[in-house]
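# coords below, sequence missing:
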């Protein structure tokens, strides 16, 4: 056989193998979507999803084409209106009957929201975040599949991306979504209290699997701000006030959630760049009464350390916060409006080319009832109209508008010549790349028969409860009061379910009849004076108990030896309560059952404080907002935590 013949035969064999592999990949694709897709077409023995319904295999429909080629092909077919729609993500209601345009079971604001179908049809939107969902995740999976079937019938068949805030925490704050049906873990400061990278990775992997099972493909987390201002209302979503600890833990979090490839993972939208912790007086910039982010310790770069870790593991998206980085850039405007923050720092210094999505509601002022308007978070540019606000955000370097459904503004800006379509294409390429990497163009559907096998399994629920327990931090234990011996004591209870405690000890009705009291407390907070309803639910204000409530607690502690369990969604200021308690233990989101398991010795607390507990409100007010663990003579230092000692028989 001569060389020419040899090379020819080799070429034929390789070509045949490639064609066989191509058919194999296509057939595997078809097997996944066969039961759900309504636009399957056969061409030359190969079946594919005919997303634009032209009866031929376009490049963007071909699983075997490089992603960049698929993006370019689809981009060339998109109208300006379709591009503009992709640049917006907002909430959508989930009907209990699983119909994409249904209204069953919707209450409150959800009942007034436009359906996902209406937003796809009229506004060409393809990204949605979900708040309330049915308690049974099976119904959400059905709704999700039904919604993707609607999406594939649109002109280009662009699949939707569903995003969610955290859903896997036992939480008492408004920032975590309902965890019903999912495994419930401690909140993020609890993971910092444990400090175990492997455990964080295991947690993130469970979240990944449970999100995948029902169709959530983008996580509006992790939140990696630093809790350097203890009064800030959003500390329960952070890991810690320590930058190195946060950076160490965010890596396994993002790796675990995004997976080895996004095609089997969840895109992380890491927030809030460049760090939202140093809010003046802890007042959150969701609202107009905030006073800006301040850096009296000249510590701006410290807050970037966790984000540098997130960049190392290729977080899929970034969300800047609302606040104004006061006197840190050439103009005092909010982060998403700030070109120095988004372009100079994020894009140029850190070479970040992923999606940048604003936090929610930066453009549109919203009426909240008679004589009440919730102003858009357009801090520093309040005088700009909605279109010019949108323009400034895009010019700053952002790709997507969170919590808004105003694509007509982008269309207007292009038609008026204020914005080029080429600039829009830069953002659309990033957004499309994420959708392609997630595999949504090839198989956007979930297997509804597998939900119960994956979501809320016995093993994941058990691990969640374990984190609630071992993250607890023992702060005081006079005379080794804890753990309590089971069935040997009479206990008086406050703010804890007597049925839960009855499994361990005899519950009595009065302190006088008790050997011990057990009370559960929450870190104090005081609503801001405002007419914005949502603001009244934020845990703002001082961190200490006051007046009659403080005296009532101290009277109990002086009447009977008392074990105090306190939920730390922010650092509490509790010196008098600490002095009077027989034992003091902190939790970061834990059920009554989990607390009992620790107090009665079935599980030992392992947590170390992820932030210091100040000794007084004066020391809180005198510390520097941007500097970690710097209050004078803290009651408990960062990293403090006792252990149980074995009791002698």
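Okay, I see it. Because the structure is predicted, anything quoted here is derived from the model rather than measured.
# use CA for all of it now, contacts and neighbours both
Will do.
# next up, the contacts around the residue lying closest to residue 125 once chain neighbours are set aside.
Spatial nearest neighbour of residue 125, chain neighbours left out: residue 85 (4.3 Å); criterion: Cα to Cα, 6 or more residues apart in numbering. By Cα atoms under 8 Å, 6 or more residues apart in numbering, the contact set of residue 85 is 123-126, 405, 407.
# helix, strand, or coil at residue 85?
Secondary structure, DSSP: H, G, I helix; E, B strand; the rest coil: residue 85 is helix.
# check residue 475 too.
strand.
# what is the burial count for it?
When neighbours are defined as other Cα atoms under 10 Å, residue 475 has 20 of them.
# wait, it touches residue 639, no?
No - using Cα atoms under 8 Å, residue 475 makes no contact with residue 639, being 10.8 Å away.
# residue contacts, the spatially most central residue of the chain?
The chain has residue 221 as the residue nearest its centroid, 3.0 Å off, counting by Cα atoms, centre = their mean. With contacts defined as Cα under 8 Å, 6+ apart, the neighbours of residue 221 are 165-166, 268-271.
# ok, residue 62 next?
Contacts for residue 62 (Cα under 8 Å, 6+ apart) come out as 48, 70.
# where's it relative to residue 297, distance?
Distance of residue 62 to residue 297, given as Cα to Cα, to the nearest Å: 54 Å.
# residue 72 too?
Computed as Cα to Cα, the residue 72 to residue 297 distance reads 47 Å.
# of these two, who's got more company?
The neighbour comparison of residue 72 against residue 297 (other Cα under 10 Å) goes to residue 72, with 15 against 12.
# the helix or strand containing that one packs against which elements?
Using DSSP states H and E, residue 72 maps to helix 67-77. Packing contacts for helix 67-77, counted by 3 or more Cα pairs under 8 Å, 6 or more residues apart in numbering; DSSP states H and E, involve helix 421-437.
# second one coming, line it up with the first:
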């Protein structure tokens, strides 16, 4: 039976039949219409669990990458990483519970949406015809904005902070609904979003605009809205599992857990007031999974174990205190934050003992799986503990429709992905995010459209893209990028270029980390030309001292955001965004220069 036909047969059968098709029996639950959905999920998971060997159970607890753009692609990286040739062979060898897709230079699973759908079907075929016969969770980090795996022609949405700047939770639900529909159309059934961190530290190097807000109330409202969009929209089979991350809260971290082990010294009371509310909101909204953070939080666990490996945090706080009984998945186990104190063999065992259910991307999958198997065989981890996590995973798969409808129709993909209506919604949301922070000299709105415009500052592709959009809106714009740390020569060239322009637009990105950008701003302002500074990523740039008096914030630089920016600069639309964070006065974190809720319009 072909993959496509297999899917349509599955959709036409009652629940018991389709689960039997994929190797899972649940006739008892399916034949009792008065049984609650929770009871059906419990029955399905319990029955599926009974047929699994220890190796198959442990396999369900692991989610990893695969190398290749089709299930049967022979990729030498798979031999190096897993000792087999193809992605399908990785699934069969380890009885995996899930895979995660990437689109970077070293791990690339994306060409176009139809290809992704075929890859997903091939991996699901491998899963349901071998080993445990359990369909896969197929995941991606599709937060929107900076963290986007499936780009154009799929619909691209702004970063979370840009959406929150628009102050419309209904639009946030629409964004998550569209993201969920487009992901599920290509076979991705779990999104590691929304980011539920409260960005309480302006110099946080890894969260920033991925967070909705620096205020827990606003963050909670938007987390709730996106969980609803991801999980509750009416889309066959059941859209995607959402994942709130990174518990117990990564927003105050001073360092990046990809490269180090951050320590957060907030008191427990501060944690409850600031970090907990969005996770409580996600749980109340029925979030399918929660991702742990690789951070030390001494007030919650004085042992200084990273939260991922901390029983007081995962079991004590998340399970017992907050009452969460869904799937807990680790952040990537490749990250240095979790690898500094323990070996790669110890980490998965400690995570399971802490209360985690799924282990994401261990560096050495063989080592990780064998360490868990050995821990079970030695009695260090009771079989009951393994069964508990596998049941949670299987319940998620049942409730999200993965068990009974894992396949997708490649012929329908482009009827769902990147439609004109979806693109128009994304542009509407982007238009609401642009925030006018300062306009002290009344430069905006412009009295007349400039004949020529220079776009300079950070970003090779970003300056070029904005110049193209400004040109399309009626000003002859050219781009000259100077990067995050402009040299004296680059500053001099930017000044020379500015003398021939009627308007100068300067894009900044993280002035706090790269302060020479202020020298560029001051030098351009000194030319006497009208200058618009744009915080093109974190809005905190506008708080640093500079002679420029006109500041806009975009919270990112995807295409719809730059289109929205071009329209605001040239006076075609008025900015309506409101700051989702306090902006401190440069390095003086105790003084607020522009408060939460500030935003000019005209």
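Done, it's in. Here the structure is a predicted model, which is why all the values come from computation and not from measurement.
# TM-score for the pair, please.
Overlay of the two chains. TM-score (TM-score structural alignment, normalised by the length of structure 2): 0.84; 551 aligned residues with a Cα RMSD of 3.2 Å.
# quick one: the helix holding residue 72 of structure 1 to helix 421-437, angle?
For helix 67-77 of structure 1 against helix 421-437, the angle by axes from the mean of the first three to the mean of the last three Cα atoms, to 10 degrees is 130 degrees.
# in structure 2, what stretch matches helix 67-77 of structure 1?
Mapped onto structure 2 using TM-score structural alignment, helix 67-77 of structure 1 covers residues 41-51.
# would you indicate which residues of that stretch are buried?
Counting neighbours by 16 or more other Cα atoms under 10 Å, one finds that the buried residues in stretch 41-51 of structure 2 are 41-49.
# what does residue 348 of structure 2 align to in structure 1?
Mapped onto structure 1 by TM-score structural alignment, residue 348 of structure 2 lines up with residue 390.
# which neighbouring elements make contact with the strand or helix carrying its match?
Using DSSP H and E, residue 390 of structure 1 sits within helix 386-396. Applying 3+ Cα pairs under 8 Å, 6+ apart, we find helix 386-396 of structure 1 packed against helix 407-415.
# can you count the residues close to residue 578 of structure 1?
Residues within reach of residue 578 of structure 1, counting by other Cα under 10 Å, total 18.
# next one: residue 321 of structure 2
By other Cα under 10 Å, 11 other residues sit near residue 321 of structure 2.
# what do we get in structure 1 for it?
In structure 1, the residue equivalent to residue 321 of structure 2 is residue 349, according to TM-score structural alignment.
# so which residues of the stretch 1-150 of structure 1 form helices?
3-33, 67-77, 80-86, 116-123, 137-152 (DSSP state H, counting those that start in this stretch).
# would you convert those helices into JSON lines that also reports distance to residue 547 of structure 1?
Below are the helices of the stretch 1-150 of structure 1 laid out as JSON lines (distance: least, Cα to Cα, whole Å):
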{"stretch": "helix 3-33", "distance to residue 547 of structure 1": "63"}
{"stretch": "helix 67-77", "distance to residue 547 of structure 1": "62"}
{"stretch": "helix 80-86", "distance to residue 547 of structure 1": "52"}
{"stretch": "helix 116-123", "distance to residue 547 of structure 1": "49"}
{"stretch": "helix 137-152", "distance to residue 547 of structure 1": "44"}
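# for these, which one sits closest to residue 580 of structure 1?
Nearest to residue 580 of structure 1, of all these, is helix 137-152, at 45.2 Å by Cα to Cα.
# and residue 513 of structure 1, what pairs with it in structure 2?
Under the alignment (TM-score structural alignment), residue 513 of structure 1 pairs with residue 500 of structure 2.
# so its match, which of the three states?
Under three-state DSSP, the three-state class of residue 500 of structure 2 is coil.
# could you tell me which residues make contact with it?
Residues in contact with residue 500 of structure 2 (Cα under 8 Å, 6+ apart) are residue 452.
# if you set the cut-off to 7 Å instead, what comes out?
Listed by Cα atoms under 7 Å, 6 or more residues apart in numbering, residue 500 of structure 2 has no contact partners.
# matching residue 182 of structure 1 against structure 2, which residue comes up?
In structure 2, residue 182 of structure 1 lines up with residue 154, judged by TM-score structural alignment.
# what about its match, neighbour count?
Applying other Cα under 10 Å, we find 20 residues neighbouring residue 154 of structure 2.
# isn't it up against residue 418?
Yes - contact criterion Cα atoms under 7 Å: residue 154 of structure 2 and residue 418 qualify, at 4.4 Å.
# so the helix or strand harbouring residue 463 of structure 1 aligns onto which residues of structure 2?
In the assignment (DSSP H and E), residue 463 of structure 1 maps to helix 458-470. Helix 458-470 of structure 1 corresponds to residues 420-432 in structure 2, going by TM-score structural alignment.
# contact partners of the matching stretch?
Residues contacting stretch 420-432 of structure 2 (Cα under 7 Å, 6+ apart): 155-158, 163, 166, 171, 178, 560-561, 564, 576-577.
# same check, this time on stretch 479-496 of structure 1
The contact list for stretch 479-496 of structure 1 (Cα under 7 Å, 6+ apart) reads 504-511, 514-520, 582-583, 592, 599-601.
# which of those fall within helices?
If you go by DSSP state H, the contacts of stretch 479-496 of structure 1 have 592, 599 in helices.
# skipping its backbone neighbours, what lies nearest residue 588 of structure 1 in space?
Leaving aside its sequence neighbours, residue 588 of structure 1 sits nearest to residue 190 (Cα to Cα, 6+ apart; 5.1 Å).
# what number of residues are in the vicinity of the one you found?
Neighbours around residue 190 of structure 1, by other Cα under 10 Å: 32.
# on that earlier part again, check the fit of the match of helix 458-470 of structure 1 onto structure 1 and give the mean distance.
In the superposition with structure 1, the average deviation recorded for stretch 420-432 of structure 2 is 1.8 Å (mean Cα distance after the TM-score superposition for structure 1).
# that stretch: which residues count as buried?
The neighbour-count check on stretch 420-432 of structure 2 (16+ other Cα under 10 Å) flags 422-423, 425-427, 429-432 as buried.
# again, but for stretch 74-91 of structure 2
Neighbour counts over stretch 74-91 of structure 2 (16+ other Cα under 10 Å) mark 74-75, 77-78, 81-82, 84-91 as buried.
# closest to residue 293 of structure 2 out of those residues?
Looking across those and measuring by Cα to Cα, the closest to residue 293 of structure 2 is residue 81, at 24.5 Å.
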